[in-house]
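# Sequence and predicted structure are below.
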Amino acid sequence: MRKIVVHMAVSLDGFFEGPDRDIGWHRVDDDLHRYFNEYLATTSAFLFGRVTFELMDEFWPTADDDPEVPAPMGEFAGIYRRIPRIVFSRTLAPTGPRTEVHREVDPEAIRSLQQQPGGDMTIGGAKLIDAFRQHDLIDEYRLFVNPVLLGRGRRLFDPADVPRDLRLVESRAFGNGVVLLRHERVRPG
C-alpha cells in the first residue's frame, strides 16, 4: 500500500512559512536537495493544495532551463515533470499534463489511491495536510527542522481535537544544521 507522507520544512518553533509567505529562511543546500531528490524520485504522486501547486508549478517545470540553477535543483525539475500531481482545489481549472484536480478530500477516494501500485505519495500545503490529518490519512511525517526561530508566520499544524500516536523511525542531521525528524503513524490494532 502506498503511504501518504508529509515532506515539509519547518522552523524550530513550528512555522512552515514566515510573514508574507516568506520561505527565504529554508536552509536547502545542495546536500539537502540531493537527499530530497533521492527520496522524491521514488514517489508516485505529489498531493498539493492549490496555493502550493501554483507556487511549485510556476518555477519547477522549466527550472533546469536556467544555466545558473545548481545541479540538484535541475535534477528536481525533471523529477517534478515526471511525477503526477494531484491538486485539491474547488476553484482551479484542470491544467496541464500529469496534473489531476480533485474538488475535495474524499477519504474513500484517497484510500483507493493508496491501493494502487507505486511509491509513496507526498503531500504539501498546510491546509491540505490539515484536511488529511482530520481524516487520519497521513502515514508518515518527514519534517526538516531548520535552525531558525521565526516567532511568527503560518504554523504547519492547526490545533486538533484527537491526538495521534507517532513512532520515530529516523533522525538525521545535515551539515547545514537542518535536522530530519521522520515519524510513522502508529495505527491501532
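The structure has been received and is ready for your questions.

# C-alpha from now on. contacts and neighbour counts both.
Noted.

# Please enumerate the helices of this protein.
Applying DSSP state H to the chain gives helices spanning 30-40, 50-59, 71-82, 107-115, 126-134.

# My guess is residue 177 contacts residue 148. True?
No. Using Cα atoms under 8 Å, residue 177 is not in contact with residue 148; the gap is 9.5 Å.

# Give me the more crowded residue out of these two.
Comparing residue 177 with residue 148 by other Cα atoms under 10 Å, the one with more neighbours is residue 148, at 17 against 13.

# Put this next to the first one:
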Amino acid sequence: MGILTFSLNVTLDGCVDHQEGIADGETHAFFTRLMDENGVMLWGRTTYEMMEGYWPAVARGDVTALPAVREWAAKLEIKPKYVVSSTRMDFPWTNSHHIGGDLRLGVQKLKDATPAGVLLGSGKLATELDRLDLIDEYLFLIHPRIAGHGPTLYQSGLSSTRRLALLSAKPLNNGAVAMHYRRERG
C-alpha cells in the first residue's frame, strides 16, 4: 500500500493561493522531483480544471516557459491524474481518471493500488481527506512571503489537532523551505 502525501505551496501566513508562491525554475524542479517519486497525482475538480487549462499547452510548447517549467509540464502530461468530483464525470486530459462515490473508499483503493505513493495537491480536498484520516505525510513548500489574504491552509478547520514528526527541512536557494512531516498516529 502506498502512502498519501499532501504537498502544496504555502506562504508564511498560510495562504495557498497559487499565484503567491515563487514560480521559478528551482520551485518547478523541486515539484518535478516530488512528482517523479510518487506514482499518481490526486486533485479535486477545481484544481484539476485550473491545471488542465494551462499545463497541456506548456507541454505542447504553445506557451513560452523556462526549461524546468516545461519539464514539469511534460512529465505531468504523462503522469496518471486522479480527480475527485461529484459534479463532473468527464476528464479528457491525458491519463486522467475520475474518483466518484464514497470518498474514503475511492481514495483508500487508490492508495492500496499505488505502492509508489499518491501525491495530493488540492487544499480543500486535503481537508476532507484529513478528516477521513487518509493523509500519511505532508510536504509543504513554505515561501518567504506574507500574502495577507486567503485562501488559507485548512481554512474550514479540522476537528482535532494533527501531531506531526519532522522528516526533513530543506532550504531552497530562492528562500523557500521544503518541510516534510509524517503524521503521528495514536
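That came in fine, so what should we check first? Quick caveat: nothing in here was measured; it's all calculated off a predicted structure.

# TM-score of the superposed pair?
Once superposed, the chains reach a TM-score of 0.91 (TM-score structural alignment, normalised by the length of structure 2), with 183 aligned residues with a Cα RMSD of 1.6 Å.

# Could you dump the helices of structure 1 into a markdown table with mean neighbour count added?
Shown next, in a markdown table, are the helices of structure 1 (neighbours: other Cα atoms under 10 Å):
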| stretch | mean neighbour count |
| --- | --- |
| helix 30-40 | 16 |
| helix 50-59 | 15 |
| helix 71-82 | 18 |
| helix 107-115 | 13 |
| helix 126-134 | 18 |
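
# Relative to residue 173 of structure 1, which of these is closest?
Judged by Cα to Cα, the one of the helices of structure 1 that comes nearest to residue 173 of structure 1 is helix 30-40, at 10.0 Å.

# Identify the residue range in structure 2 corresponding to stretch 81-92 of structure 1.
Using TM-score structural alignment, stretch 81-92 of structure 1 corresponds to residues 77-88 of structure 2.

# and the end-to-end length of the matching stretch?
The first and last residues of stretch 77-88 of structure 2 sit 20 Å apart, counting by Cα to Cα, to the nearest Å.

# now that stretch: how far from the chain's centre is it?
Between the centre of stretch 77-88 of structure 2 and the centre of its chain there are 12 Å (Cα atoms, centre = their mean, to the nearest Å).

# likewise stretch 127-136 of structure 1?
Relative to the centre of its chain, stretch 127-136 of structure 1 is centred 13 Å away, using Cα atoms, centre = their mean.

# re the thing from before, redo the helices of structure 1 as a markdown table? Include distance to residue 156 of structure 1.
Listed next are these as a markdown table, based on distance: least, Cα to Cα, whole Å:
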| stretch | distance to residue 156 of structure 1 |
| --- | --- |
| helix 30-40 | 19 |
| helix 50-59 | 13 |
| helix 71-82 | 23 |
| helix 107-115 | 21 |
| helix 126-134 | 5 |
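
# For residue 13 of structure 1, which of the ones you listed is the nearest?
With Cα to Cα, the closest approach to residue 13 of structure 1 among the helices of structure 1 belongs to helix 126-134: 15.4 Å.

# what does that closest one correspond to over in structure 2?
Going by TM-score structural alignment: helix 126-134 of structure 1 matches residues 123-131.

# how close does that stretch sit to structure 1?
By mean Cα distance after the TM-score superposition for structure 1, the fitted stretch 123-131 of structure 2 averages 0.7 Å away from its aligned residues in structure 1.

# Just list the residues touching residue 71 of structure 2, thanks.
Counting by Cα atoms under 8 Å, 6 or more residues apart in numbering, residue 71 of structure 2 makes contact with 32, 59.

# Quick check: it vs residue 22 of structure 2, distance?
17 Å.

# check contacts around the spatially most central residue of structure 2.
By Cα atoms, centre = their mean, the mean C-alpha position of structure 2 lies nearest to residue 121, the distance being 1.6 Å. Residues in contact with residue 121 of structure 2 (Cα under 8 Å, 6+ apart) are 6-8, 41-43, 47.

# just residue 74 of structure 1 next, same as before
If you count contacts by Cα under 8 Å, 6+ apart, residue 74 of structure 1 has them with 63-64.

# one more time with 10 Å, if that's ok
Residues in contact with residue 74 of structure 1 (Cα atoms under 10 Å, 6 or more residues apart in numbering) are 60-68, 80.

# again, but for residue 181 of structure 2
The contact partners of residue 181 of structure 2, taken as Cα under 10 Å, 6+ apart, are 5-6, 136-140, 163-169.

# repeat for residue 184 of structure 1
3, 5, 138-142, 165-170.

# can you pick the most crowded of those residues?
Neighbour-wise, the contacts of residue 184 of structure 1 (other Cα under 10 Å) top out at residue 5, 25 neighbours.

# My read is that that residue contacts residue 133, right?
No. Counting by Cα atoms under 10 Å, residue 133 is not a contact partner of residue 5 of structure 1; they are 11.1 Å apart.

# which neighbours do these two share?
Common neighbours of residue 5 of structure 1 and residue 133 (Cα under 10 Å, 6+ apart) are residue 139.
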